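A.B. asks: only the shape, not the letters, is given here:
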């Protein structure tokens, strides 16, 4: 197969489709696989099945895909006929128009067999339409109203497999009625042999089809004549007959017209010699549209003087009875005969009597006008008065004539009219007798007719075949060929006229057709010339003359090689001779040396010679070479890229894949092509978007799953582009796929470390917080929930005496027993060391909780075999009941912890329910809430600062601002006592704004005084994140203080961070735009873990003190801390450890590459003055000395 174009079709195919007339005829089976291509296209494919219509959309002009793609898909889905016209883009700035059509094929049993269709180059048609609007409209109407029947028949049997809708108009049968029947069943018995012989001739010789005329039975039983061009379809490989495709045209009217025209011409030719009548036609308004020459002879009127005028306008006396009757008849649309009226012959100054007959003309029920004949009856009238005997003898001849015959007096008034006159013109005798013939002429013909009339009287007394137009009684126009003789001695005119209206119209139609064809040949995009069989040029359009470089007129009549000597021994002449001799069309491309141009040439033989179309394709060939080189470079890049590459069409079918993707998915390329994208990517963010109208046009860095051929799922990262039409419909998808399976596995391991205890596998503090929050939400206000804080009694003694390994085994056994004695919906977690937490719904409140604890005590009371020793474990349990002892997970855990210590104080190995001292706590809370209203006004708040040290340089690099409240009665109120109340009462936003402003202001003062650039960290609450003024408050604090943005760090707790993820991400991005740093505080205590961190624009991760402090006693926490630090560094975060209180902890943090630390080891939180003194004291040097 040839190299494919971008759309998947061979470049030569696009070349042919772009440069020629009907180029592509195709047929598919029921599965959409191509089984037939016309020979010119089939030669471009190794197998017709390689041809895909869906590939053609890539070559469409972008502005047309929006319109064509839905129409095509809908038509195919509904299995109906379609025809569309659109443009194909060959290169920038150059397009070609094509018309694509297709029709479903059906078997005799009604089974769907596939489609048959064609793609036709209509560029020349569009060019002609652009230049000649009138010609374009006429051509369009002819095309759209064609009554041709297109049909497909089974081989040998002739059974209809398909019939176009025109079957109804032509044969009276619905297409569905024809399906399954044989074409031979409808043939006239005398014509069946002729049709079978033509089919047999094609099948044996393979020659082109020939037009055959025969008769076919209409549904109502009568026979019509048709002209059929049929083609036997053969399989391009096996030669098997696939059926016959026929184009049939109803030629009944044409045959009848030809026969009628032949008879009419013979009749009128003989009658014209005898008759002096004149013929006329009028339009619906009574205006002459045609008059025969007889009118001019009679009334001395040229056709241009009559045409466009009414008969009355040309009459001498409009009140004549004949004219009045004429007006009545045409108003009633009735035929009239022998209406006589007087016509004033201006050239003679006399009045002539005219007699006219006419009949209305209708077409499809629409009134078009009148046509008829007229004659001069002046002499007849005079002769009737003077020679009655002679008139009587002649009456029989006149009345029996089929031509108009009239006797007119010297005034041009009708004296005598025959029946033909009345029949043709539609007048009654009284309408014409005594009337001047001029009154019946088309006004434009009056002057010409009068001139002829005058010539009769002054020169030759006979006029033959004078054509003029007469107005019929109905108002129509009749074209008459008049023969008039002037009898000077009698002062009469003898006139005969033949109705030549039909011949006139036929001649006019032929003239129009000839002019139209010449206009088309001049306006087409191709150069064109025609040669007769003597090789002389009979027609050359201007494009041909321009190409050759000779005047067009000088080429007409010349022998081809005389006009163009270089052609004599050229390849062009070889093809021209072959077409002339063999009668077969030729299509070829060749190089024309004189012009230095490549030409695409099409030669069509005919009985008179050959017709040649050609055009310059030099630029196209150069563009094709450039395109092929570009495609080859692109293919090499795709083949070498390590990422997977896949191309899909609008339906999601895979069109192409590179080796990297095939290796990734375990398929060969030929196995992937034709499959649906969902087979390869069952989970993909761009798969659905392809089918969403108006969906996204690109996907970047989105995760998906590739399903390997062996069933394995691989995690991948997808970057894709979706091409859409103007309506937003997906046309194709191009995607690059990167395997991230190993990275996902590593993330999964980290996620497990973040949410589960690495020793026991139980949920850790973060996961406990998440599940407890969910449990409380489900419980609502009615279902009690017990939160139990479990601490093993004297575990430290066991751990110290037996070692860490037996201690870890003991903790695992305790975890197993706790987990095994709880319900599936209950939660058990390890917080660290020997501390466990159980959360369980208790429908009976304290009673249910006590039963659970006793069951756990019983499980723990059984001896444990650890390290070869029998160990007995006891525990102390504190219980807080929701909602009695708290409605938040923090309060419940805090109260359960308090109750646990009470249980230990009561003697260990027991449990204790939390008992709240309600009156004291309530009074204190009310006092705090009341005082908060005025605390800001009274300047009762102040900031303490705790230093942060860089663990690499051991220098102070920053400080955390911590809010303190110095109450006038309560003294220093801890933040945990008033901050939750401030959040609930709605004071936290105002307090937070004050903290931001004060911290920035004091940090700037410290920088100016000490010269140290210390980053100040300020805590935010979740409510502040939801405050729309937060970003403005930060911007204002920085502006008023003059503190550089990079020296301000805002902290948000891990649990608050994920309270509303989308909102927090948006606010953080706007804060980040100010140039400040962002940190997550208390990491390891919330319930987000690693799942959300990648979504936030963070800079710092602060490890909670609960993870840092127990390093001396718990090796598992050491691994967790180390994993968190490695993870944070991989995400680009720096890490700060909180709550550092020992040198050992400090050493550990240094070993695991922690960046900064803060805690009591360095300094407690200090007022600003004391903090200044700390900076000057050198206290950090003492810590360095201890570490050494």
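C.D. replies: Yep, that arrived. Just so we're clear, the structure is a prediction, and the values are computed from it rather than from any experiment.

A.B. asks: when you work out contacts or count neighbours from here on, use the C-alpha atoms and nothing else.
C.D. replies: Noted.

A.B. asks: check which element follows whichever helix or strand residue 790 is part of along the chain.
C.D. replies: Using DSSP states H and E, residue 790 sits in strand 785-792. Going down the chain from strand 785-792, the next helix or strand is helix 795-802, by DSSP H and E.

A.B. asks: got the buried residues for that following helix?
C.D. replies: For helix 795-802, the neighbour count (16 or more other Cα atoms under 10 Å) marks 795, 798, 799 as buried.

A.B. asks: starting at the chain centroid, how far to that helix?
C.D. replies: 73 Å (Cα atoms, centre = their mean, to the nearest Å).

A.B. asks: which residues touch the helix or strand that it is followed by?
C.D. replies: Sequence order places helix 804-820 as the next helix or strand after helix 795-802, per DSSP H and E. Here helix 804-820 makes contact (Cα atoms under 8 Å, 6 or more residues apart in numbering) with 759-760, 762, 798-799, 828, 834, 856, 859-860, 864, 866-867.

A.B. asks: next, the one to line up against it:
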């Protein structure tokens, strides 16, 4: 720091002046002297405040260069009031322009004095930046208290109301002038012990009342202060009403609704959920794990692994699952089918969010749909698969899709069924068909499938592997099972069948319809050879026909 004595020229000072100069140079406040509007002296504190490197940067320059334009008129007006040596202005606020471009808020006092025998002004600056920031903070907090929607209430240690903000007036319908000085219990219409709330963790949910007796759902937060307690009372009446409204709606739904916490535990379930799950008389507890209550089977009847459960899919991916079909066994062991939808309650926090599960019992619709699907692919008389189903199975087997490998197709035509219908009636013929279907099923292997394709005709798919000897043995079993007499209406009927076999091989190039035609051709050859015969299809025999 440069000694300011080098900036003002030689001055003839007596010892008293030297002591005064030393005091000014070491003052913590900034002190400036300006003469005829130009800076004549600036002490080291002023150099620091103005962010200059030395006083030489300011000496001789107009004082207005370092005063914010908004503060200049007031400064000049105050200086104009000083008429006698020693006159001083009242403290006033001003803004100085620092060399680093920042603005410094100061409080200034100007004094009319002399400098080297000429009139001058001595200015004392006090930095009020911190004071202004503190005042702004106080004003901000005061504005918060005045404008927040929560009631902010101050009490003395004994519970007397000492502060009551506008929100408290609105919530409790009590003006401040009639509330200050009242016991807090009287003011809020309910017992309230601030010390007990603080001791219990500082938060308490309770019910307060207005002077007219209207109930208020209030969340009270309490903090101890030197002068007593501060209470923040949040009015949750509307929220509580909305929650009750929502709960009433959820409880009235016919669709089951559950909330699952992040750990897979059931937080809540509406009455419909309990009814659907067969637990109407067994209220759920939060200790029940969803996986224990909700082990779901997919639409294919297979038990889903945990990662494929709708709740797990939603939690893992964040995506909603809509109308997933799965089944569970209720508390009575009855298999029920559910349409299940899931979504996150808080998509922004996938890991910490609960999952909303809604479901409805679609057992009746599912079984009806399954029955329609079954009826479309099965014979109504025997409940065996029909021609459409068996044709799809052959096509799938040849393509290696959705069906086991195929070794052969067997075509069966019951001999002389027309005679049974003509002599005993169609009901007897139907009985013979049902009995024959049952017998065929009983002698086949687990991987073989029998179907009725119409009238007295049956098809059998023989699963691979099966050699020619195996096929011949199967044909003999089919003939043997028909050899046992059939009793219908106290009449004995001896049934027989003509059997045609079309064997297939790996890499088969024929289509399903062609294989069926070949099996039919072989059956025709068997029928023309007499009752109870078997023939294998060959290309040569087919050409002969």
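C.D. replies: That came through, no problem. These figures come from a predicted structure and were not determined experimentally.

A.B. asks: rewinding a little: state the pair within the contacts of helix 804-820 of the first structure that is farthest apart.
C.D. replies: Greatest spacing in those, by Cα to Cα: 828 and 867 (25.3 Å).

A.B. asks: between the two, which one's more packed in?
C.D. replies: Set residue 828 of the first structure next to residue 867 and count neighbours by other Cα atoms under 10 Å: residue 828 wins out with 22 against 14.

A.B. asks: and that one, that's in a helix?
C.D. replies: No. Looking at residue 828 of the first structure with DSSP: H, G, I helix; E, B strand; the rest coil, it is strand, so not inside a helix.

A.B. asks: any idea how far it is from residue 876 of the first structure?
C.D. replies: Residue 828 of the first structure sits at a distance of 15 Å from residue 876 of the first structure (criterion: Cα to Cα, to the nearest Å).

A.B. asks: which stretches in the stretch 201-350 of the second structure count as helices?
C.D. replies: Using DSSP state H, counting those that start in this stretch, the helices assigned to the stretch 201-350 of the second structure run over residues 237-252, 271-276, 290-293, 310-317.

A.B. asks: closest one to residue 379 of the second structure among the ones you listed?
C.D. replies: Nearest of those (Cα to Cα): helix 271-276, 34.4 Å.

A.B. asks: thinking again about what came up before, how much does the strand holding residue 790 of the first structure stray from the second structure?
C.D. replies: Compared with the second structure after the fit, strand 785-792 of the first structure shows a mean deviation of 5.2 Å (mean Cα distance after the TM-score superposition for the first structure).

A.B. asks: so how far is that strand off the chain centroid?
C.D. replies: Distance, centroid of strand 785-792 of the first structure to centroid of chain: 61 Å (Cα atoms, centre = their mean).

A.B. asks: aligned partner of residue 898 of the first structure in the second structure?
C.D. replies: Aligned counterpart of residue 898 of the first structure in the second structure: residue 524 (TM-score structural alignment).

A.B. asks: I figured its match hits residue 500, correct?
C.D. replies: Yes. Under the criterion of Cα atoms under 8 Å, residue 524 of the second structure is in contact with residue 500, at a separation of 7.3 Å.

A.B. asks: of those two, give the one with the bigger neighbour count.
C.D. replies: Shown here are residue 524 of the second structure and residue 500; by other Cα under 10 Å, residue 500 has more neighbours (29 against 20).

A.B. asks: show me what contacts that one?
C.D. replies: 410-412, 519-526, 534-537.

A.B. asks: what are the boundaries of the strands in the stretch 851-1000 of the first structure?
C.D. replies: Secondary structure of the stretch 851-1000 of the first structure (DSSP state E, counting those that start in this stretch): strands at 864-866, 869-871, 875-882, 911-913, 941-950, 955-967, 971-973.

A.B. asks: would you turn the ones you listed into a markdown table with distance to residue 204 of the first structure?
C.D. replies: A markdown table is the format used below for the strands of the stretch 851-1000 of the first structure (distance: least, Cα to Cα, whole Å):
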| stretch | distance to residue 204 of the first structure |
| --- | --- |
| strand 864-866 | 98 |
| strand 869-871 | 103 |
| strand 875-882 | 96 |
| strand 911-913 | 105 |
| strand 941-950 | 97 |
| strand 955-967 | 98 |
| strand 971-973 | 110 |
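
A.B. asks: most packed of those?
C.D. replies: Compared across these, strand 875-882 shows the largest average neighbour count, a mean of 28 (mean count of other Cα atoms under 10 Å).

A.B. asks: now do that strand against helix 795-802, angle only.
C.D. replies: Here strand 875-882 of the first structure runs at an angle of 150 degrees relative to helix 795-802 (axes from the mean of the first three to the mean of the last three Cα atoms, to 10 degrees).

A.B. asks: now do the strands in the stretch 51-200 of the first structure.
C.D. replies: Going by DSSP E, counting those that start in this stretch, the stretch 51-200 of the first structure shows strands at 82-91, 94-106, 112-121, 149-153, 160-163.

A.B. asks: want to throw those strands into TSV with mean neighbour count and distance to residue 779 of the first structure?
C.D. replies: Converted to TSV, the strands of the stretch 51-200 of the first structure look like this (neighbours: other Cα atoms under 10 Å; distance: least, Cα to Cα, whole Å):
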stretch	mean neighbour count	distance to residue 779 of the first structure
strand 82-91	17	63
strand 94-106	21	63
strand 112-121	21	61
strand 149-153	25	73
strand 160-163	27	70
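
A.B. asks: for residue 300 of the first structure, find the nearest of those strands.
C.D. replies: strand 149-153 (51.5 Å).

A.B. asks: follow-up on the earlier one: check which helices and strands the strand holding residue 790 of the first structure sits against.
C.D. replies: Strand 785-792 of the first structure is packed against strand 835-841, strand 875-882, helix 889-905, with contacts defined by 3 or more Cα pairs under 8 Å, 6 or more residues apart in numbering; DSSP states H and E.

A.B. asks: without its sequence neighbours, what residue ends up closest to residue 91 of the second structure?
C.D. replies: residue 109 (5.0 Å; Cα to Cα, 6 or more residues apart in numbering).

A.B. asks: so the one you found sits against residue 93, correct?
C.D. replies: No. In this structure, residue 109 of the second structure is not within contact of residue 93 by Cα under 8 Å, at 9.2 Å.

A.B. asks: quick one: which of the two has more around it?
C.D. replies: residue 109 (20 against 17).

A.B. asks: which ones are touching the more buried one?
C.D. replies: Residue 109 of the second structure touches 88, 89, 90, 91, 92, 123, 124, 125, counting by Cα under 8 Å, 6+ apart.

A.B. asks: residues near the residue nearest to residue 218 of the second structure when sequence neighbours are not counted, how many?
C.D. replies: Nearest residue to residue 218 of the second structure in three dimensions, chain neighbours excluded: residue 235, at 4.9 Å (Cα to Cα, 6+ apart). Number of residues near residue 235 of the second structure (other Cα under 10 Å) recorded here: 22.
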